[in-house]
Structures are given as structure tokens and as C-alpha cells.
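Enquirer: below is the sequence, then the predicted model.
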Amino acid sequence: MLDYIKRFLIAIIMALFISLLFLGGKHSEAAGLQAQNGMEDHWIWPADGVISDTYGTRQGTHKGIDIAGKLDTSVLAVENGVVVKSYYSNTYGNVVFIEHPSNFVTVYAHLNHRTVSVGQPVKQGDIIGKMGRTGQATGTHLHFETHQLEWRYDKKNAMDPEILLGKADVGKSVQGGIASIVNNVLVASTNPQLEEGTSETSKEKYIVKQGDTLYSIAQKQNISVNRIKSLNNLTSDLIKPNQLLMVQ
């Protein structure tokens, strides 16, 4: 009887030890992902609209988030990268894949138009297409996916984009060009006022740094504070680090 109790206690201790190792590994993996190049502090939302579906729905088969919006709403690159795919498919419709230096690949699907080609480098905030309903889409929206290392047909490397974009429940309005720090959303505009003869893609962009003010940015960019506010539809002088601003 004593031997049985000893074996039982040893089994419990071993199970507890293995559980702690597993949890520790998962924690380290998550921490490593968040720390990777500080990407969680710098991604921006890819389009204006309303969250219509989130990651993991449809019995776990929905491997991205859906942002419903108006036809031809600008779709932005969430971070610097290189276009690795730009084509039309029966499922994704017009779709763009961007590979980022942080070892992520982002996917922008159901576009009405694609404005970038394979091999083209893009900067954060560049317009890579226009929102549409091509492919297997029931309404006008952007289907956005994030994959670690590479996109696979089985989507084995897919991860929830909200880990890097910030949490947004169904029905919540989001704004393209917004940067996030964890779940704190920083307001910026994706609808800059364009002058006649000026293309949206040619506009200069500036990411706010710690200690910046509208006045200091205006001095650096040789532009007036009022002009910056007008270009970005800002109603106050409040800006925050990682906020994306149009400055020309």
C-alpha cells in the first residue's frame, strides 16, 4: 500500500513538472513573438471600416479579420515590406501578399483594384489597392491575414492579426493608418486632403517619435502646423508616438 501511494505521488509531481515546462515554453514563445523587432508597437490598421468578422470564427476556418467598408476605400500596407504576390484568384479575388522584414507575411484579399506588383518594395501606409468584393466575397470588405514566416495553403502559420493591430470586436469602427501600442489605439487619418493633380501614393508620411510636437514636425518638414492638421483632419494638437501623419 505504501509503495502504491509513493508511485501515485511521484506521478502527480511528474505531471505538474511537465505542465510547468509546457506553460513556460508557451510563455517564452509568445514573449518572443511580441518582442520580435518591436512590431507590436508599429503596425497600422490597413483600411477604414467596421469589423465584420474576426479570427477563428466559422468553426476555426476563418484565418483573418474582415473590415467592411465603402467600395474603393484605400487599403494600406501595415508595415514596410516587399510585394511577393499580386494576382487574381477565384477565392481571394484580387489579392496582394507582402513579406515584411519581421518574418511576417500579410494578405489583403477581395480588392477591387491592385496598385502594386510582385517585387515592388512598399512602405508603411502606402496604398496597395482598393477595397472591393472580388472572389468569394458576399459584400464589400477587406479580408486581412497575418502569417508567420510564410503563407501556406493550409494556413498552418496563420495567427490572429489583432495581436499586432490591437483588439477590435465585431461592429467596432477602425481607421486605416492608425498605429497601436498593445490595445491603445492612436488616432490618425487615412483620408488626407489631396490637391488637384497630386496622387495619394506620392504624399510624404511621417511617423511621430517620442517628444515630437506638431510644431517640431512642421519645422523638420518645412510645413505649417495648420497644413499638417488639414492634411490629417486633426481637430487638436494632440499627437502620440507611432502615429502616422501625412506631411506633404
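Expert: Thanks, I have the structure now.

Enquirer: going forward, measure contacts and count neighbours with C-alpha atoms only.
Expert: Will do.

Enquirer: now the element after the longest strand along the chain, going C-ward?
Expert: Looking across the chain with DSSP state E, the single longest strand is strand 104-114. Downstream of strand 104-114, the next assigned helix or strand under DSSP states H and E is strand 121-122.

Enquirer: what does that next one rub up against?
Expert: 77, 80-83 (Cα atoms under 8 Å, 6 or more residues apart in numbering).

Enquirer: okay, one more to line up with it:
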Amino acid sequence: MRDYIRRLLIAAIMALCVSLLFLGGKQAEASMQEATEINTGWIWPTDGVISDTYGTRHGTHKGIDIAGNLNSPIIAVEDGVVGKSYYSNTYGNVIFINHPNNLVTVYAHLNNRLVNEGQAIKQGDRIGTMGRTGESTGVHLHFESHQIEWTFDKKNAIDPEKLLGHAEVGVAVKEGMAGNTESLVASTTVKGEKARYIVQAGDTLTAISKKSNLTVAELIEVNQLKSDLIKPEQVLVIDK
């Protein structure tokens, strides 16, 4: 009799554990599904070429990087209210915007901030300009998205690709365009824009000139370089 009761108890406990695991998985799935469904109207925050994606650097990179030109306009991806606008030693000039449905976006390494805490923002409003302030190796926008709130450990981070569209390194994006923008490699042009190239480790201007229609001297001129020295992740214009 005792063995029978023990078996019943073990079976009940196992059933309860399986149910809890199932419910937890469904809640996580529903939470992410909600995040992907409610933001199909987001637009890209700037012009440029994606130079890094979510989850790189051993999982510590919790956003995407869009490389571009100094002082390129940065716009809000959706309506919201500015939660923070300040200078951080790591993010540099950074803006946090609180959006409907408990979502937060982060715009970091800005050269200039054009909005203040508490300010209401409409989708497409200009909020700053691209820069390289804080811990940054080149001119780019570091963009993050979070559910509910931003935390230091970034436990609520969401891959922006789920909300904005395709975000592979080398894809060119256009400010104000809706998510799922047409994929373009860095050596092709966004309609109406000059072709750009992301410098890779080991690249030289001589090698890049052979891939483009410009001489080394022309590359230096159109990119306003002081010498022929270039560095990885630098974005170069490769046509006139």
C-alpha cells in the first residue's frame, strides 16, 4: 500500500513539474511573439551600413551598430517619450525612449542630443546626430531595444532584428524606411546614395581601390582622409 501511494505521489510531482515547464515556455514564447507582432511599423533610425549585430562579442553585444557619416540624422523608430538624455562614459551621448507596449529603445554614441527628458516624440522625429562619443572605435549608431525597462545587465534586451527587419553585417539601411528593408551589401548603393564599403581587417586602400572605380588618391579625397591609413569597421565611400 505504501509503495502504491509513493508511486502516486511521484507521478503527481512529475506531472506538476512538466506543467510548470510547459507554462514557462509558453509565457516566454508569448512574450517574444508579442514583441515581434506589435512593432511591425518601426522604421530604421538612420542611414548607414550595419557593422555589428546582436549577440556578438561572446553574447555581450545587446544591440546593432549602424556605421555612417558623422552628424548623420538619428530619428525615433516609433512614437514615445524621452526617458533619459545624458552623457555616459560608455554610451557617450545617449537617448532612451519609452514606447507604447512597454518597450524601450536606446540610441548611443551620438555626437549631439536634440531632445530632453520627458519630451514627447513622434515616429521619425530627429532626436540627435551620429557620432563616436563614449567607448566607440568609429562613427556609428549603437541601437538597442528592451522590454519593460533597460537594466545594467540588459536582461530585457530584444534583438532589434526581430523588430526592424533583416540586420546582417554589410546590409545598408535607409533612415525612415519600414522594417524588413531590402538587403543590400555594403558595396552596393541604397537608392539615391553613394556606394559604401566597410573596411575589414587586413584591408588597404590599394586593395579597396581595385574593388571600386576609384584610385587611392580619389578614395582619400572623397572620404576626406588625412592619410592612407584605415581601420576595421571604418565606412568608406567607394564612388563619386
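Expert: Received the coordinates, thanks. These numbers were taken from a predicted model, which means no experiment stands behind them.

Enquirer: could I get the TM-score for this pair?
Expert: The TM-score (TM-score structural alignment, normalised by the length of structure 2) is 0.65; 179 aligned residues with a Cα RMSD of 2.9 Å.

Enquirer: now that we have the contacts of strand 121-122 of structure 1, which one has the most neighbours?
Expert: A77 (29 neighbours; other Cα atoms under 10 Å).

Enquirer: wait, it sits on P46?
Expert: Yes: A77 of structure 1 lies in contact with P46 (Cα atoms under 8 Å); the separation is 6.2 Å.

Enquirer: now the common contact residues for those two.
Expert: Joint contacts of A77 of structure 1 and P46 (Cα under 8 Å, 6+ apart) are G125.

Enquirer: what stretch of structure 1 does stretch 73-82 of structure 2 fall on?
Expert: Under TM-score structural alignment, the match for stretch 73-82 of structure 2 in structure 1 covers residues 74-83.

Enquirer: rewinding a little: list just the nearest of the contacts of strand 121-122 of structure 1 to D160 of structure 1.
Expert: A77 (16.9 Å; Cα to Cα).

Enquirer: what comes into contact with the longest strand of structure 1?
Expert: 71-72, 86, 92-100, 128-137, 140-151.

Enquirer: helices of structure 2, residue ranges please.
Expert: 2-37, 161-164, 205-211, 216-222 (DSSP state H).

Enquirer: quick check: the residue sitting nearest the centre point of structure 2 vs E149 of structure 2, distance?
Expert: When Cα atoms, centre = their mean is applied to structure 2, the residue found nearest the centroid is I64 (2.6 Å). Per Cα to Cα, to the nearest Å, I64 of structure 2 is found 18 Å from E149 of structure 2.

Enquirer: can you give me the neighbour number for G55 of structure 2?
Expert: With other Cα under 10 Å as criterion, G55 of structure 2 counts 13.

Enquirer: how about it, nearest residue that isn't a chain neighbour?
Expert: Of all residues not flanking G55 of structure 2 in the chain, H61 sits nearest, at 5.1 Å (Cα to Cα, 6 or more residues apart in numbering).

Enquirer: please tell me how far that neighbour sits from P160 of structure 2.
Expert: 12 Å.

Enquirer: quickly list what's touching both of the two.
Expert: With Cα under 8 Å, 6+ apart, H61 of structure 2 and P160 have common neighbours Y54.

Enquirer: and those two? Which one has more around it.
Expert: P160 (21 against 16).

Enquirer: alignment lookup: that one to structure 1.
Expert: P160 of structure 2 maps onto P161 in structure 1, by TM-score structural alignment.

Enquirer: what range does the longest strand of structure 1 cover in structure 2?
Expert: Here strand 104-114 of structure 1 aligns to structure 2 at residues 103-113, judged by TM-score structural alignment.

Enquirer: that stretch against structure 1, how far on average?
Expert: Once fitted to structure 1, stretch 103-113 of structure 2 is off its aligned match by 0.5 Å on average (mean Cα distance after the TM-score superposition for structure 1).

Enquirer: what separates that stretch from the chain centre, distance-wise?
Expert: Relative to its chain's centre, stretch 103-113 of structure 2 lies at 11 Å (Cα atoms, centre = their mean, to the nearest Å).

Enquirer: cool, stretch 79-91 of structure 2 as well?
Expert: Here the centre of stretch 79-91 of structure 2 is set off from its chain's centre by 15 Å, with Cα atoms, centre = their mean.

Enquirer: what are the contacting residues of it?
Expert: Contacts for stretch 79-91 of structure 2 (Cα under 8 Å, 6+ apart): 93-100, 108-109, 113, 115-123, 133-135.

Enquirer: one more pass at 6 Å, please.
Expert: 93-99, 108-109, 116-123, 134-135 (Cα atoms under 6 Å, 6 or more residues apart in numbering).

Enquirer: now stretch 214-224 of structure 1
Expert: In contact with stretch 214-224 of structure 1 (Cα under 6 Å, 6+ apart) are residues V225.

Enquirer: could you tell me where that stretch falls in structure 2?
Expert: Using TM-score structural alignment, there is no partner range for stretch 214-224 of structure 1 in structure 2.

Enquirer: counting neighbours, which bits of that stretch end up buried?
Expert: Buried residues in stretch 214-224 of structure 1, counted by 16 or more other Cα atoms under 10 Å: 214, 217-218.

Enquirer: again, but for stretch 146-156 of structure 1
Expert: 146-148, 150-151, 155.

Enquirer: of those, which belong to strands?
Expert: Judged by DSSP E, the buried residues of stretch 146-156 of structure 1 include 146-148 as members of strands.

Enquirer: can you redo those residues as CSV with distance to G56 of structure 1?
Expert: Conversion of those to CSV gives the following (distance: Cα to Cα, whole Å):
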residue, distance to G56 of structure 1
T146, 13
H147, 14
Q148, 16
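
Enquirer: tell me the one of those nearest R58 of structure 1?
Expert: T146 (17.5 Å).

Enquirer: for the closest one, what are its contacts?
Expert: Counted by Cα under 6 Å, 6+ apart, T146 of structure 1 has contacts 105-106, 158-159, 161.

Enquirer: how about it: what's its closest non-neighbour residue?
Expert: Closest residue to T146 of structure 1 apart from its sequence neighbours, by Cα to Cα, 6+ apart: T106 at 4.6 Å.

Enquirer: please identify the buried residues of stretch 16-28 of structure 1?
Expert: For stretch 16-28 of structure 1, a neighbour-count test (16+ other Cα under 10 Å) marks nothing as buried.

Enquirer: now swap in stretch 58-76 of structure 2 and tell me
Expert: In stretch 58-76 of structure 2, counting by 16+ other Cα under 10 Å, buried: 61-69, 71-76.

Enquirer: alright, calling it a day.
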